[in-house]
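**Q** sequence first, predicted coordinates after that:
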Amino acid sequence: MRIIIDPRVEYRYSSFYRLGLYRLFGSRNISYSVGPFLDLECNTNEQFGAGMQFILVEDNGTEHKVFLDIKDVATIEADKYEWADVYGKVNVAPGETSKYPKLIVTGPEFGLRNRSAIGLGWFGLKNYLKGCRRSNVPLSRYVQTYVYPYIRRRSLKAYERAAAVRPNYVFHASTLWYNEFASTDTNMYRGEFLKACKQAGLEIEGGLFYVEGEAPLKEMPTYPKYKELYKDFIYNHRLSMDAYIEKTKQSVVVFNTPSVCECHGWKLAEYLCMGKAIISTPLKREMPGEGLIHGKNVHFISSPEEIYQAVVEINQNRAYREQLEQGARAYYEQWLAPTKVITRIIEFIRIEKNGKGTYKF
């Protein structure tokens, strides 16, 4: 089987799925060409960053069109859905799979560094040159999306490398966002988690990143309240990705809550990949399979008042913590690993082609 990828695709958010393709098919079976995708427009940053379109070409020449929607919002790209034979999407609103028969819930993913600095630069330039005559996306946008993974992301091996958990230690690093949902949910829950950890007597490292400047004030005039509300946990410097990954692995427990646009954040996929004991608020978007199960893959809480007891239980009950850790990693391996997502897409195509039963995604 051969793979043809549209070169007019942003890199950092699609790097996770590209790794799956390269691992399954090898670089010699993957090419980049704008020709098969001329009926898909790529004239804006939104179109460039919506997802990744590629074509699976079987040995007999049969082609299958695939679009992987990586946006935070739950809306379906109408033109991409019409074009594709399979439409995979990270953030699927509840009930949408029954409305869209070609829709697959891919689940959360995260950006990866899959090439060297020189390799990424050369790779990005080649893709720009291949697609620039059929796109209005500037070279600067390509530079941004191809350089970012080298600076701010790491390889999948870095996440999977084992590290010992430190009892009574919590590391948390997240941004205080500035929209309505963040005010009532994301920021509040993250802040309450850190308060609960402090109440439980755990050593806390990291905190909540406060965004300086005019942008937060324009979107959310009350944003400065966080400096007082979470004054014990505010920090204003960025950690290196190496430190973030290693300290997260050492943390006895991690916390997840839907982020911008009520979406799955990168952190959820990272935590599952690292096999962490996760406390999470209810998810707003679908997950593949049966979803995350309380007590098996994650510890769900439904109110701020439940966080303290969850922190204490996971910190003090090693058997329960290890159960959650093993369950998180098992779910990742079954449903979310890069090769697993691509394999599920291929299985979906074959089931649709042969008309044999259904496959739960």
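**A** All right, it came through fine. Residues are numbered from 1 along each chain as shown.
**Q** from now on I want contacts and neighbour counts done on CA atoms only, so please keep to that.
**A** OK.
**Q** ok, which stretches of the stretch 201-350 of the chain are helices?
**A** If DSSP state H, counting those that start in this stretch is used as the criterion, the helices of the stretch 201-350 of the chain fall at 215-219, 225-229, 241-250, 266-274, 307-316, 318-331, 338-354.
**Q** the fourth one vs helix 318-331, what angle?
**A** Between the axes of helix 266-274 and helix 318-331, defined by axes from the mean of the first three to the mean of the last three C-alpha atoms, to 10 degrees, the angle is 100 degrees.
**Q** give me the contacts around helix 266-274.
**A** Residues outside helix 266-274 that contact it (C-alpha atoms under 8 Å, 6 or more residues apart in numbering) are 108-111, 159-160, 249, 254, 256, 278, 328-329, 331-333, 336-337.
**Q** mind listing what's buried in it?
**A** Residues 267-274 are the ones in helix 266-274 that count as buried (16 or more other C-alpha atoms under 10 Å).
**Q** closest to D39 out of the helices of the stretch 201-350 of the chain?
**A** Between D39 and those, the tightest spacing by C-alpha to C-alpha is seen for helix 338-354, at 21.7 Å.
**Q** still on that earlier bit, so which of the helices of the stretch 201-350 of the chain is the most surrounded?
**A** helix 266-274 (a mean of 22; mean count of other C-alpha atoms under 10 Å).
**Q** need the contact list for the residue most central in space within the chain.
**A** With distances taken as C-alpha atoms, centre = their mean, E109 lies nearest the centre of the chain, 2.9 Å away. Shown in contact with E109 (C-alpha under 8 Å, 6+ apart): 16, 90, 266, 269-270, 336.
**Q** same check, this time on D242
**A** Contacts of D242 by C-alpha under 8 Å, 6+ apart are R154.
**Q** can you classify the residue nearest to the centre of the chain as helix, strand or coil?
**A** coil (DSSP: H, G, I helix; E, B strand; the rest coil).
**Q** just Y178 next, same as before
**A** Classification of Y178 by three-state DSSP places it in coil.
**Q** which one in this protein is furthest away from the centre?
**A** Within the chain, N60 marks the point farthest from the mean C-alpha position, 34.3 Å out by C-alpha atoms, centre = their mean.
**Q** wait, a strand at that residue?
**A** No. Using three-state DSSP, the assignment for N60 is coil, not a strand.
**Q** for comparison:
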Amino acid sequence: MKQIIIDPRLKYNYASWYLLGIKRFLKGWKIKYEVSPFKDLKYENTEDYNSGFAFIIRNKDQEKKVFVDTEDVAKIFEDRYEWCDVYGMVNPTKEQVTEYNKLIAIGPEFGVTLGSRFSTIIRCLRLFLKGRKYSAISFKAYLRDYLYTNIRRRPIEAYECETKVRYNYIFHASTLWYNKFAATDTNMYRGEFLKACKKAGMNIEGGLFYVNGESVLKEMPDYPKYKEEYKDFIYESRLSMDDYIRKTKESVVVFNTPSVCECHGWKLAEYLCMGKAIISTPLTREMPSPLVHGKHVHFVNSVEEIYDAVVKINSDEHYRKKLQEGARQYYVKWIAPEIVIQRLLEKVGEQP
């Protein structure tokens, strides 16, 4: 019997993308959650929990081990790498892809809703009980991540359904983060994108979410500077997820830049899934296949280029539609959930 065995000690909001891919691609396979085949993999702290999750493919008398590394940091978890036959990684560097022969760059993903809130809670309880003897992660941590997929995420179909783009309209919603890279890159580029849109006379909604709290100030003492620097774009209350999806799809262009830890953010995967015209700064992590400027995305290499890109995409409908189609085509070919699972299986020579 064709069987897939999944380690229940998974960070559900990150694993949801791949669980959906398994469901879609491995139709007819028996899917079970069992901790015993994975007990040599340690889950003793948050770092272990954030590393990703493991599963095993059993087909006849063959067994293949797969680990999916969903961590934002470009770090190889050596014990997981040694354990598996293929190591799928969201955020590898070019050097890591070259150096580690079992590693495959799988591209960005985002959390999705997989069931009702009730069924999610039941699944959380069931999987927690299955893995608790071999995990030091609390039930509260599990439950928070499971419920996040219902409260702050939506089914993938919500992202895929078409919505008409509004000319001269920009919607952008992102967090002002509070580490060194965020200060010099992520926050700065997002802020400059909104300034460019304002300069271009665009109708702007959303903005930059300002995070309050002592921990923020401890990490970045000058964080309050953003209230003045981006005073035209600051918001301090969470937006509705349904509004976020709908308005993002209506936006004539969207903006991407590497997020905290220089990683692929969830936004890049969302934008590709939605088939958006994307302006992006250069990526610092590897993709399954290069994103091509002018085909899949419009790359900018400096702050000065952002304004010209906004004006071009807003005014040139043909070019905008070319980017939209290219983004969606890339998603379908390389990072849709079922495609990622297919590529992982192909890497170990397994066919469904």
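**A** Looks like it arrived, so ask away. Bear in mind the structure is a predicted one, so any value in this text is a computation, not a measurement.
**Q** what's the TM-score for these two chains?
**A** TM-score of the superposed chains, computed with TM-score structural alignment, normalised by the length of the second structure, equals 0.98; 350 aligned residues with a C-alpha RMSD of 1.2 Å.
**Q** drop anything exposed from the contacts of helix 266-274 of the first structure.
**A** Among the contacts of helix 266-274 of the first structure, those buried by neighbour count (16+ other C-alpha under 10 Å) are 108-111, 159, 249, 254, 256, 278, 328-329, 331-333, 336-337.
**Q** which one among those gets closest to G206 of the first structure?
**A** Within these, proximity to G206 of the first structure (C-alpha to C-alpha) peaks at V254, which comes in at 12.0 Å.
**Q** contacting residues around the closest one?
**A** Neighbour list for V254 of the first structure: 170-172, 248, 271, 276-279 [criterion: C-alpha under 8 Å, 6+ apart].
**Q** then F171 of the first structure?
**A** Neighbouring residues of F171 of the first structure by C-alpha under 8 Å, 6+ apart: 204-207, 247-248, 250-251, 254.
**Q** next: P216 of the first structure.
**A** 177-178, 223.
**Q** again with D85 of the first structure
**A** D85 of the first structure neighbours (C-alpha under 8 Å, 6+ apart): 64-66, 102, 349.
**Q** check those residues and tell me the two furthest apart.
**A** The span of the contacts of D85 of the first structure, defined through C-alpha to C-alpha, is set by H64 and K102 at 12.0 Å.
**Q** quick check: neighbours shared by the two?
**A** 85-86.
**Q** could you verify that F181 of the first structure is part of a helix?
**A** Yes. Looking at F181 of the first structure with three-state DSSP, it is inside a helix.
**Q** and it, how close does it get to Q199 of the first structure?
**A** To Q199 of the first structure, F181 of the first structure is 26 Å away according to C-alpha to C-alpha, to the nearest Å.
**Q** show me which of the two is the more surrounded one.
**A** Between F181 of the first structure and Q199, F181 has the larger neighbour count (other C-alpha atoms under 10 Å), namely 16 against 12.
**Q** which position in the second structure aligns with the more buried one?
**A** Aligned counterpart of F181 of the first structure in the second structure: F181 (TM-score structural alignment).
**Q** its match and P258 touch, don't they?
**A** No. The criterion here is C-alpha atoms under 8 Å, and F181 of the second structure misses it with P258 at 9.4 Å.
**Q** circling back: can you tell me which of the contacts of D85 of the first structure end up in helices?
**A** Residues of these located in helices (DSSP state H): I349.
**Q** name the member of the contacts of D85 of the first structure with the most neighbours.
**A** Within the contacts of D85 of the first structure, neighbour counts (other C-alpha under 10 Å) peak at V66, which reaches 24 neighbours.
**Q** ok, that residue to I351 of the first structure distance?
**A** In this view, V66 of the first structure and I351 of the first structure are 15 Å apart by C-alpha to C-alpha.
**Q** kindly report the same for E41 of the first structure.
**A** 30 Å.
**Q** C132 of the first structure too?
**A** 37 Å.
**Q** ok, E286 of the first structure next?
**A** From E286 of the first structure over to I351 of the first structure the distance is 22 Å, taken as C-alpha to C-alpha.
**Q** same check, this time on L56 of the first structure
**A** 15 Å.
**Q** same question for G291 of the first structure.
**A** G291 of the first structure sits 22 Å away from I351 of the first structure, going by C-alpha to C-alpha.
**Q** residues in the second structure aligned with stretch 98-115 of the first structure?
**A** The aligned range for stretch 98-115 of the first structure in the second structure is 98-115, by TM-score structural alignment.
**Q** could you dump the buried residues of helix 266-274 of the first structure to a markdown table with distance to R141 of the first structure?
**A** Putting these into a markdown table (distance: C-alpha to C-alpha, whole Å) gives the following:
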| residue | distance to R141 of the first structure |
| --- | --- |
| K267 | 24 |
| L268 | 27 |
| A269 | 25 |
| E270 | 26 |
| Y271 | 29 |
| L272 | 30 |
| C273 | 29 |
| M274 | 31 |
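**Q** and the residues you listed, which is closest to P94 of the first structure?
**A** Looking across those and measuring by C-alpha to C-alpha, the closest to P94 of the first structure is L268, at 18.0 Å.
**Q** what's the closest one aligned with over in the second structure?
**A** Matched by TM-score structural alignment, L268 of the first structure corresponds to L268 in the second structure.
**Q** hmm, back to that, contacting residues around the match of F181 of the first structure?
**A** Under the criterion of C-alpha under 8 Å, 6+ apart, the neighbours of F181 of the second structure are 260-262.
**Q** how many residues are close by K133 of the second structure?
**A** 11.
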